[in-house]
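Participant: take this sequence and fold it.
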Amino acid sequence: MFKNIYFGDLVQGDTEELIQIMNPEEESKIKEDDIPDELGILPIRNTVLFPGVVIPITVGREKSVKLVKKAYKGNRIIGVVAQKNGSTEDPSLKDIYKVGTVAKIIKMLSQPDGNITIIIQGKTRFEVDEILAEDPFITAKVKLLKSVFPPKKNKEGKALMQSLKDSAAKILKLNPEIPQEAQMALDNIHDLGFLTHFLASNLNADVPNKQKLLETNDGFERATLLLELMLKEIQLLELKYDIQKKVHTDIDQQQRDYYLRQQIKVMQDELGNEGPDREVEELRRKGLKKKWSDEVHQHFNKELDKILRMNPQAAEYPVAMNYAELLLELPWEEFTEDNFDLKRARKILDKDHFGMEKVKERIIEYLAVLKLKNDMKGPILCLYGPPGVGKTSLGRSIAKALKRNYVRMSLGGVHDEAEIRGHRKTYVGALPGKIIQNIKKAKSSNPVFILDEIDKVNSNFRGDPASALLEVLDPEQNHEFKDNYLELDYDLSKVLFIATANSLDTIHPALRDRMEIIEITGYTLEEKSEIAKKHLIPKQKKEHGLKADDLKFQKSGITKLIDGYTRESGVRNLERKIGAVVRNAAKSLAMDQEFSKSITDKEVVEILGAEIFDKELYQGNDVAGVVTGLAWTQVGGEILFIESSLSKGKGKLTLSGQLGDVMKESAMAAISYLRANAEHYLIDYRVFDHYDLHVHVPAGAVPKDGPSAGITMLTSLASIYTQRKIKSKLAMTGEITLRGKVLPVGGIKEKILAARRAGIKEIILSARNRRDIDEIDTKYIKGLKINYVQDVDEVLEIALLKEKVKKPMQFTFPEKVNIVN
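Facilitator: A predicted model of the protein is given here:
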């Protein structure tokens, strides 16, 4: 406000003379009759001229200069209008407002740059009636406008005038940049009309708002609108004043704190007490003892220098201290010495884990390569298998064999990339990633690092943590691993990473490509028995306070626990059940009650109650269409029965037993093959159209799927259509094609063991599964006859007997009726 008040050398005389010029009585010197109907129009930018107000204007545009010079030589009367935009070019007619102010040029001065400065005073308002010419300057026919103000003695007018003066005084007080002469000018104004024009001219408002004031004919309404704009400006100035005061107070407080801290520092030095500086110097001394590169050392000292310049009370101080302490605690260039005695390593693996010969052999090969190469740039091992088979504990055994430190990081549920790479220090609560945190915890740069449950990593809107692991697990990249919090490259190439997973399907494809998959299929019943004897039972006795002689498990009791109460690939549930039996004995021992110290199958049933699971047993071959198949599940191998039956109908097919898509396709392929080769197998082709076929796999509540029931389905259908018996105590597994070829399947070891437990004596397999049998210990296949086949003819020749079942089904077909025209 008051930014347009002119107090300068352009007017000769003192302030009182200028105020005299601004006096509204000056307006009477120019009568309306002295104002011509036609005026030269001077457009002005960024301001509005009001009647009675004196302002300086610099004129530079060619048309404006011509107008001013001509008017100054004449009556000095011009019409002043505001531009709608701030362009320096000559405005068009549409760019100027129609309402302006008649002005008199009081003084004109020529500037050295060719521009002209004029001091003008507004006289009265006018409205452009008609444009007469645009060259050499705008000439218009104008109509003078009258303002209506209340009489001087009017109470409302007096109140409004006083409110305007009070508001102006408040603005003067809040804005120290306004000269003090402005208050003198306000005190000498006694007319509401001129006060309104004077304040409106100097109001800190944009051109549209000022033009609105100029165009308002009702003086009372104009003054009221002006008061509203002034009150808004007062609010802004008060807010600005509060902000400046607050900032000034903060600066004063900081200066005060600085002086106090300096005094405290001097007193602490005198007393010998430790302060922040001593703490930093202690960190610096520790840093001198670290084995790290020059780059890290320089970065560490630079961070300490930053801390010394900080206020210990500042929020950034503890963040900077934590960062410096992390740099100090990380094991830069600190390694444990490896023990590459592979015979010792094999003994440790054999002691800690029973079975898993292939897995142990691969681990020993891996360690042998490390010994010869002395380099970690090799494949990352990924132990893949069902829960409870000992994947994580294998990693711990490897660490023990190598005499390396062991750390484990669970990736289950990790969904934020920052959990791997860390947060940037600028974030509140920033932390390094879990990789760096665990390296710090390991206290060496070459630990055995278990990445547990790598298949459980989740991706969402926060980022892709699986992709962040790509750098960690790539031997070509992880020597310069970049953690966002650490901001320095950390060498992970000496870390022995071992991942574990329950499923391969959910692992990121690029991540899976960086790892060597070692499958742990699970334990057989015999292996579980040995694990229970050597590991689980001694462990549970120790945990429950029993001595070795207090309780003994017989073979029948262990077998009952495995077969009747657990159904899993691993041994977690088996350990829980053993714990339940041991707790029962511990309770009896603590209460001085009698109990059986020898645990057989009977004692297991008495303690744990009825069996939870029933195992399938071979059920004979008296009925046509019932064949024994072999299946793999996540809890080991099982036998299953496929049953077929025929009934008169129209050739409808029904499949039941919660079969998956693959097993349904196997059934369809078997039917199509038999239809195509019905004559070869002595099947009457009419049976396919006049009898409905129902294929069922019992245990309907259990979903079943997988490519291993093809030959079992075909044998069942061939038996039901020919009514021939199936060979006794025979089981089979394999897939078929429409050409009659038998394809290999997986899970052979588990299936063979399931067949033995069920009392099977003979098995049919694809010839290409011979390699799987060769890898199984001979003690597991002792007493089993295994037939290797390549096509369906061989399967049916082995499986189907010449004789038919008792009470074979007699097929009858409707006679054909010949219609004679």
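
Participant: could you use CA atoms for every contact and neighbour count after this?
Facilitator: OK.

Participant: quick check: the gap between the residue nearest to Asp772 when sequence neighbours are not counted and Glu130.
Facilitator: Nearest residue to Asp772, sequence neighbours excluded (C-alpha to C-alpha, 6 or more residues apart in numbering): Ile748, at 6.6 Å. As judged by C-alpha to C-alpha, to the nearest Å, Ile748 and Glu130 stand 105 Å apart.

Participant: quick check: buried residues in the lengthiest strand in the chain?
Facilitator: The longest strand of the chain (DSSP state E) is strand 116-133. For strand 116-133, burial by neighbour count (16 or more other C-alpha atoms under 10 Å) applies to 116-128.

Participant: quickly name whichever of the residues you listed is closest to Arg408.
Facilitator: For these, the minimum distance to Arg408 (C-alpha to C-alpha) is 82.8 Å, reached by Thr117.

Participant: that closest one against Ser110, yeah?
Facilitator: Yes - shown here, Thr117 and Ser110 form a contact pair, counting by C-alpha atoms under 8 Å, at 6.3 Å.

Participant: number of residues surrounding Asp774?
Facilitator: Per other C-alpha atoms under 10 Å, the neighbour tally for Asp774 reads 9.

Participant: returning to that earlier point: make a markdown table from the buried residues of strand 116-133 and add distance to Tyr323 to it.
Facilitator: Putting the buried residues of strand 116-133 into a markdown table (distance: C-alpha to C-alpha, whole Å) gives the following:
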| residue | distance to Tyr323 |
| --- | --- |
| Ile116 | 65 |
| Thr117 | 64 |
| Ile118 | 66 |
| Ile119 | 66 |
| Ile120 | 68 |
| Gln121 | 69 |
| Gly122 | 69 |
| Lys123 | 72 |
| Thr124 | 73 |
| Arg125 | 71 |
| Phe126 | 73 |
| Glu127 | 73 |
| Val128 | 73 |
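
Participant: quick one: the nearest residue to Val581 once chain neighbours are set aside from Ala631, how far?
Facilitator: Spatial nearest neighbour of Val581, chain neighbours left out: Ile607 (6.6 Å); criterion: C-alpha to C-alpha, 6+ apart. Computed as C-alpha to C-alpha, the Ile607 to Ala631 distance reads 32 Å.

Participant: which of the helices or strands spans the nearest residue to Ala510 once chain neighbours are set aside?
Facilitator: Closest residue in space to Ala510, ignoring its immediate chain neighbours: Leu470 at 7.4 Å, by C-alpha to C-alpha, 6+ apart. Leu470 is part of helix 465-472, with elements assigned from DSSP states H and E.

Participant: other SSEs contacting the next helix or strand after that helix?
Facilitator: Downstream of helix 465-472, the next assigned helix or strand under DSSP H and E is strand 481-482. Here strand 481-482 touches strand 489-490, going by 3 or more C-alpha pairs under 8 Å, 6 or more residues apart in numbering; DSSP states H and E.

Participant: let's see this one next to it:
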Amino acid sequence: MNKQIKHVPMLALRGITVFPGMAIHFDVGRSKSLKAIEEAMAKDEMLLVVAQKDASVDEPEQEDLYEIGTLVHIKQVANLKESAVRVLVKGEQRAKIISLENEPFMYASIEVMTEEEQPADMEQEAMLRTIGELFEKYAAMSARISEEMVQGILSINNMVEIVDIIIANMTLEVEKKQEILGCFDIKDRMYQVIKILDAEIQILTVQKNIYAKVKKSIDQSQKEYFLREQIKVIQEELGEKDGVLEDIASYEKKLEALNLPEEVRLKMQKEIRRLNKVSSASPESGTIRTYIDTVLDLPWGIKTNENIDLKQAHIILEREHYGLTKIKERVLEYLAVKKMSHQVETPILCLVGPPGVGKTSIARSIAQAIGRNYVRISLGGIRDESEIRGHRRTYVGAIPGRFVYGLTQAKSMNPLILLDEVDKMMGDFRGDPAAALLEVLDSNQNSNFRDNYLEVPLDLSESMFIATANSLASIPKPLLDRMEIIDINSYTGNEKLYISKKHLMPKQLKRHELTTKNLKMNETSLNYIIEHYTKEAGVRSLERMLAKVCRRAVKEMIERDVKSIRITPNKLNEYLGIPRYLYEKKNEEPEIGVVRGLAWTSVGGDTLSIEVNTMPGKGQLQLTGKMGDVMQESAKAALSYIRSKAKTLQIREDFYNTCDIHIHIPEGAVPKDGPSAGITMATAIISALTEKPVKADIAMTGEITIRGRVLAIGGLKEKLIAAKRANINHIIIPKPNERNIKEIEENILENLNIIYASTMDEVLQYVFA
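Facilitator: Now for the predicted structure:
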């Protein structure tokens, strides 16, 4: 190795060590360094670069610099902004600083170490191969050195240059690189490089293992974080902003606040623990959530205080409904007993009557009168037993029964529950809902009612049940036995008039923004609507007609620009069209074979003219007028009675062989049936056979036996109303129905002559003119 003394400008580098054969560029901004570059460019473009021991020193002295540096050749200088230049240099030779001048720029006297190329001996060759293998391994483990660069470096023929370039391209501290730069013996230098390469490879191996573990952990964490973020977004889209843990905390908090029975509390704690274990992505998680929400939403331990003020209850019932005396009395009786003793069982009332008479609305008024929350459960058309008991949770789409939903809706455990249309339930292969309802309505069982979905006991014993039905015929006997039946009869004309004046008309006037000054309607007009445009037991059609009158009146007031209209029967014909119903009045004169009968229909009472003709023939009995089986049997029973009494009635005893009898009821398109036309048919046949006319102002109702006994009938109030509407004042009814007369209002019985008959002989005493 040759040594040569030179005097050259010098640069102090921060954190950079330059090796011979290495090309590198760096930025220069210090004024002294810029001057040193200018001096070097002015001479031979040679420059000494030396690394600083402390990169933070701005004005380094000789003790702040490493002793060994590199003599470089300046290849390019490019100006940068803000008084800085970028310099490209290539390392030429190692150099040792002998002395240093610091003004006006750094100028050093150096001893240049010139290394002559010599053929490598066997040891050096082995070391060189070792270095090459280690460097390939190092480069493979380091992402900063490409395979092309490795092959380029290892292809260099100069052993000294290979070693310097390898160490220059490694990521090492400045101190380690300076150790290699200051090692002038090539063998020692190669040995140091081998040690460094081996140490770095071991460090990279450990680092790689650590990185793999960390990456695995980070990947798992990132995956979990990503999934949690996805769940959070999905929950926000679904409106479930809180996660599972928040939901569980909410459930536990709500569970502590509720006054639950011990069995229910243990069940809920178990379900909450299950929810915590089940994955939120599992379908079972949603099922458990739904179940917990359903149970916790029930009003456990919440009850409303009953109002035991009889006077106030009476005022509310009278204000909301006209008539309905029986049910009002029953409610007041219940409140009176309840006030005396809190141990009384809550009644199960069943309101039976035609549509539109106020069965549903009276239940709401009762709830208001006694201070209970009100909930309506519609049972019409239910076929599935699970609608009452709920579905088993094992089934997909399982839901609780209607009573669970009813309590949730009522928000108390002692509401008034209206079982609407209880007669419309039907049983099929899915079970019998009426049988399931037995447990609900049984006071000895419903204190521990178990819904199949809830699987916990539910106390229904303090709920008050009111059922409604149009007919008792389709209600099973066991279910009927648990209920107290209260009949709600049809409204009379006077009752409809009162209801329309006090309730319906004010309601429609308010709805159409009218007053009694804008729309003037007297009782005559209201009666005209009731008699000629409605034919029902209730008042629904009446309310629709009043609404139609209001609409037409509003339209006419706007078109004619008037402020008020008086409603007269002629105006009603204009608004509502021609009268829909014309009730048949009594016969003008007594007629042979024509008798007026009284019938009950779903929309109230009506009168029927039963006509009989006799003709020569062979004794055939012909029945027309859409008669039902019961009515046909009544006709045959009447004929048997007449045949047995032919001699007494002064009828030819062989009439059943010599003449045909034709019984007809007009309005043949309307089906007719019922056990109350027997005496009417018998009277009409006797009149036709004896040719005796029947009184024009008499009507009758009653069933007949083949021995002539007259049996009791139903719907007496409606039948009397129908007779009065037809201006018939003399009415024959069965003797057993005499007790029912006491329950009928005086205004209906006014001017009526009620004739009681136990046998057909008594009937015949009054009928013939």
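
Participant: which residues in the stretch 301-450 of the first structure form helices?
Facilitator: 316-329, 342-352, 357-373, 391-402, 418-421, 434-442 (DSSP state H, counting those that start in this stretch).

Participant: and the equivalent of the residue nearest to Val581 of the first structure over in the second structure, what helix or strand is that in?
Facilitator: Aligned against the second structure by TM-score structural alignment, Ile607 of the first structure finds its counterpart in Tyr575. In the assignment (DSSP H and E), Tyr575 of the second structure maps to helix 569-576.

Participant: before we move on, back to that, of Ile607 and Ala631 of the first structure, who's got more company?
Facilitator: More neighbours surround Ala631 than the other of Ile607 of the first structure and Ala631, with 26 against 14 (other C-alpha under 10 Å).

Participant: I'd guessed Pro734 of the second structure sits against Ser758; true?
Facilitator: Yes - contact criterion C-alpha under 8 Å: Pro734 of the second structure and Ser758 qualify, at 5.9 Å.

Participant: mind checking which of those two has more residues around it?
Facilitator: Between Pro734 of the second structure and Ser758, counted using other C-alpha under 10 Å, Pro734 has the larger neighbour count: 25 against 18.

Participant: any idea what the more buried one aligns with in the first structure?
Facilitator: In the first structure, Pro734 of the second structure lands on Ser766 (TM-score structural alignment).

Participant: who's in contact with that match?
Facilitator: By C-alpha atoms under 8 Å, 6 or more residues apart in numbering, the contact set of Ser766 of the first structure is 733-734, 742-745, 788-790.

Participant: the longest helix seen in the first structure: how far from the chain's middle?
Facilitator: For the first structure, the helix that runs over the most residues, judged by DSSP state H, is helix 219-271. Relative to its chain's centre, helix 219-271 of the first structure lies at 42 Å (C-alpha atoms, centre = their mean, to the nearest Å).

Participant: check stretch 24-43 of the second structure too.
Facilitator: On the basis of C-alpha atoms, centre = their mean, the separation between the geometric centre of stretch 24-43 of the second structure and that of its chain is 80 Å.

Participant: may I see the buried residues of that stretch?
Facilitator: Residues of stretch 24-43 of the second structure classed as buried: 28, 30, 32-37, 39-41 (neighbour count, 16+ other C-alpha under 10 Å).

Participant: in the first structure, what stretch matches it?
Facilitator: Aligned using TM-score structural alignment, stretch 24-43 of the second structure spans no residues in the first structure.

Participant: so Ile748 of the second structure touches Glu718, yeah?
Facilitator: No - at 9.8 Å, Ile748 of the second structure does not count as touching Glu718 under the criterion of C-alpha under 8 Å.

Participant: what's the local residue count around Asn307 of the second structure?
Facilitator: Neighbours of Asn307 of the second structure under the rule other C-alpha under 10 Å: 16.

Participant: measure it to Ile370 of the second structure for me?
Facilitator: Noted for Asn307 of the second structure: a distance of 5 Å to Ile370 of the second structure, by C-alpha to C-alpha.

Participant: so what sits against both of the two?
Facilitator: Ala313.

Participant: count of neighbours near Leu536 of the first structure?
Facilitator: Look at Leu536 of the first structure: counted by other C-alpha under 10 Å, it has 20 neighbours.

Participant: which residue in the second structure aligns with it?
Facilitator: Aligned partner of Leu536 of the first structure by TM-score structural alignment: Leu504.

Participant: nearest spatial neighbour of that match, skipping sequence neighbours?
Facilitator: Glu543 (6.1 Å).

Participant: ok, that neighbour - contacts?
Facilitator: By C-alpha under 8 Å, 6+ apart, Glu543 of the second structure lies in contact with 500, 504-505.

Participant: closest one of those residues to Ile679 of the second structure?
Facilitator: Nearest to Ile679 of the second structure, judged by C-alpha to C-alpha, of these is Ser500 at 37.2 Å.

Participant: count the neighbours of that closest one for me.
Facilitator: As a burial measure, Ser500 of the second structure scores 22 neighbours (other C-alpha under 10 Å).

Participant: quick one: buried residues of stretch 531-539 of the second structure?
Facilitator: Going by neighbour count (16+ other C-alpha under 10 Å), the buried part of stretch 531-539 of the second structure is 531, 533-539.

Participant: actually, stretch 551-560 of the first structure.
Facilitator: Applying 16+ other C-alpha under 10 Å to stretch 551-560 of the first structure flags 551-553, 557-560 as buried.

Participant: map the residue nearest to Asp772 of the first structure onto the second structure.
Facilitator: Applying TM-score structural alignment, one finds that Ile748 of the first structure aligns to Leu716 in the second structure.

Participant: rewinding a little: neighbour count: Ile748 and Glu718 of the second structure, which is higher?
Facilitator: Neighbours per residue (other C-alpha under 10 Å) separate Ile748 of the second structure from Glu718, with Glu718 holding more: 25 against 16.

Participant: what's the closest non-adjacent residue to the more buried one?
Facilitator: Gly605 (4.4 Å).

Participant: still on that earlier bit, quick check: the gap between the match of Pro734 of the second structure and Ile736 of the first structure.
Facilitator: For Ser766 of the first structure, the distance to Ile736 of the first structure - C-alpha to C-alpha - is 10 Å.

Participant: what strand or helix carries the closest residue to Gly710 of the first structure other than its chain neighbours?
Facilitator: Leaving aside its sequence neighbours, Gly710 of the first structure sits nearest to Glu735 (C-alpha to C-alpha, 6+ apart; 4.2 Å). Secondary structure from DSSP H and E places Glu735 of the first structure in strand 735-736.
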